[in-house]
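>>> any chance you can model this:
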Amino acid sequence: MKITVAGATGVVGTRLSEIIRQSGHQVSAASLSLGVDTVSGKGLEAALAGTEVIVDVTNAASFGDSAALDFFRASTKNLLAAAAEAGVRHYLALSVVGTPSLVESDYFRAKMVQENLIRASNRPYTLLRSTQFYEFISGLIDTGADGDVFRLSPAFMRPVAAGDVAALLAELSVGAPLNDIVEIGGPDQFGIDEIARIYLAANEDERQVVTDPSASYFGVELTAGALLPGAGARVATEKLSDWLYQAMAD
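The predicted structure is shown next:
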């Protein structure tokens, strides 16, 4: 089977492409650095030729203003059009747990537009919503920077390893389209402030974390449970402590 990975050189795309190859399928790697521009459409026709499944793990370079919305609207429309032209039988895309509750944020509003475009396309699809990646915890902490401290919400989340998300995407890519949403979260639940303290301590960073229930999350004040997956979500296996140990060893 030929599977096109759009966003193949990103955090998830790199891992996903390798898993698919190891399982014996052909991967068409599509990314800007490889000459495929999903926003302009350049290179898409060639990348999708003969493709049965497309996995969309593209991401916007900017989270603010209209940049994310412009990216996801143009990229998703072009990918869907190219998928229709190529006769792709399954459009699988990565989204974010909590997206419908966070649309006051520019980024999450853009992700909602992406999801809606896919659902309205009449193409067989599956949407995988994931919680925050361990790999992006540093960036999450930085959003709360306030002088020499970090002001972060105690709202709960279940962060997950990008490798576990890639593994589930690979599994879904070779299955039948669900025309529905699947969720995945990590095995442990933490407050965002607690995650920050654990991460900073592991990196021997002595800066302090201040718990602030009004602290925003990418422009949104969080409500209880907004970042938690539903009861039927897949539970990933890699724990934050194990990921941190490996990250410190590398």
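>>> every contact and neighbour count from this point should use C-alpha atoms.
Noted.
>>> what about residue 173, how many residues close to it?
21 (other CA atoms under 10 Å).
>>> for it, give its distance to residue 224.
For residue 173, the distance to residue 224 equals 32 Å [CA to CA, to the nearest Å].
>>> and for residue 176?
If you go by CA to CA, the gap between residue 176 and residue 224 works out to 34 Å.
>>> so where do the strands sit in the chain?
Secondary structure of the chain by DSSP state E: the strands cover 2-6, 26-30, 53-56, 90-96, 125-130, 145-146, 149-152, 156-157, 181-185, 190-191, 208-211, 216-217, 220-221, 234-235.
>>> columns distance to residue 69 on top of those, output as TSV?
As requested, the strands of the chain are arranged in TSV below (distance: least, CA to CA, whole Å):
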stretch	distance to residue 69
strand 2-6	18
strand 26-30	21
strand 53-56	16
strand 90-96	14
strand 125-130	18
strand 145-146	25
strand 149-152	26
strand 156-157	25
strand 181-185	21
strand 190-191	28
strand 208-211	31
strand 216-217	18
strand 220-221	16
strand 234-235	28
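>>> please generate a structure for the following sequence too, so the two can be compared:
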Amino acid sequence: MALSIVGVEKDNSGLYAGKLVQEDEVKHGGVPWTILRSTQFHEFVPMSISAASVGPLVFVPTMFTQPVAATEVAATLVDAAEAGPRGRIPDLGGPRSEQLKDLVGSYLTRTRRKKRIVPLHLPGPMGAAMRKGELIPAPGSAVGRQTFLEWLEALGCS
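You can find the predicted model right below:
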């Protein structure tokens, strides 16, 4: 059983390269397997803000994303483990495709943090995939229920 990332094949560097190696090891490891690819969790937004802030600025890649609740990914993994090895199961994303900058803006507003969002147009294949929405699940994939705003409300950010 392995958890990977939707669109992992779009880049061959960093985390994505590592996830591709992980998937290959699981597939060819000699034991029956299941792989679930998921979009970024809702927690990706505050993590991005923390990692990409410089003083009053937060640098945000131009990116379509479809964030999913970590609890829904965990439940899917448990169900998959209980069902037994099934190869690659349908990708899982959240209920809505959104621009990352809009999610960052909502998070900053609801947590009363003052930062100026600076959009970044990332170069290369990964930047293009982010802008084109290639890191979200294809039609027919599994879809979570909790939206990003519902997640914020559940945290007490209103």
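>>> follow-up on the earlier one: got the strands of the first structure as TSV, with mean neighbour count and distance to residue 44 of the first structure columns?
Output for those, formatted as TSV (neighbours: other CA atoms under 10 Å; distance: least, CA to CA, whole Å):
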stretch	mean neighbour count	distance to residue 44 of the first structure
strand 2-6	25	9
strand 26-30	20	8
strand 53-56	25	11
strand 90-96	24	14
strand 125-130	24	19
strand 145-146	12	39
strand 149-152	22	40
strand 156-157	22	36
strand 181-185	23	25
strand 190-191	16	40
strand 208-211	18	45
strand 216-217	17	34
strand 220-221	16	34
strand 234-235	16	32
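>>> so for residue 103 of the first structure, which of those sits nearest?
strand 220-221 (8.3 Å; CA to CA).
>>> what does the closest one contact?
102, 104-105, 214-215 (CA atoms under 8 Å, 6 or more residues apart in numbering).
>>> go on, stretch 179-198 of the first structure?
97, 119, 124-131, 137, 141, 151-161, 165, 208-211, 228-230, 232-240.
>>> rerun that using 7 Å as the cut-off
Around stretch 179-198 of the first structure, the neighbours that count as contacts under CA atoms under 7 Å, 6 or more residues apart in numbering are 97, 124-131, 141, 152-160, 209, 211, 229, 233-237, 239.
>>> stretch 1-9 of the second structure too?
16, 19-20, 33-39, 91, 134-137.
>>> any idea how far the residue lying farthest from the centre of the second structure lies from residue 89 of the second structure?
Distance from the C-alpha centroid of the second structure, by CA atoms, centre = their mean, peaks at residue 30 (28.7 Å). Relative to residue 89 of the second structure, residue 30 of the second structure is positioned 18 Å away (CA to CA).
>>> in helices only, show me the contacts of strand 220-221 of the first structure.
Within these, no residue falls in helices by DSSP state H.
>>> between these, which is closest to residue 68 of the first structure?
Out of those, the member with the shortest distance to residue 68 of the first structure (by CA to CA) is residue 105, at 10.4 Å.
>>> what's the match for residue 129 of the first structure in the second structure?
Residue 129 of the first structure maps onto residue 37 in the second structure, with residues paired by TM-score structural alignment.
>>> ignore what I typed, I meant residue 246 of the first structure.
Checking TM-score structural alignment: residue 246 of the first structure goes with residue 154.
>>> residue contacts, its match?
So residue 154 of the second structure contacts nothing (CA under 7 Å, 6+ apart).
>>> give me the neighbour count for residue 166 of the first structure.
The local packing of residue 166 of the first structure (other CA under 10 Å) involves 23 other residues.
>>> so what corresponds to it in the second structure?
By TM-score structural alignment, residue 166 of the first structure lines up with residue 74.
>>> ok, the residue farthest from the centre of the second structure to residue 98 of the second structure distance?
39 Å.
>>> tell me where the first structure has helices.
Counting by DSSP H, the helices of the first structure are 11-22, 44-48, 67-86, 106-120, 137-142, 162-173, 192-202, 240-249.
>>> tally of neighbours for the aligned partner of residue 107 of the second structure in the first structure?
Counting by TM-score structural alignment, residue 107 of the second structure corresponds to residue 199 in the first structure. Other residues lying near residue 199 of the first structure total 19 when counted by other CA under 10 Å.
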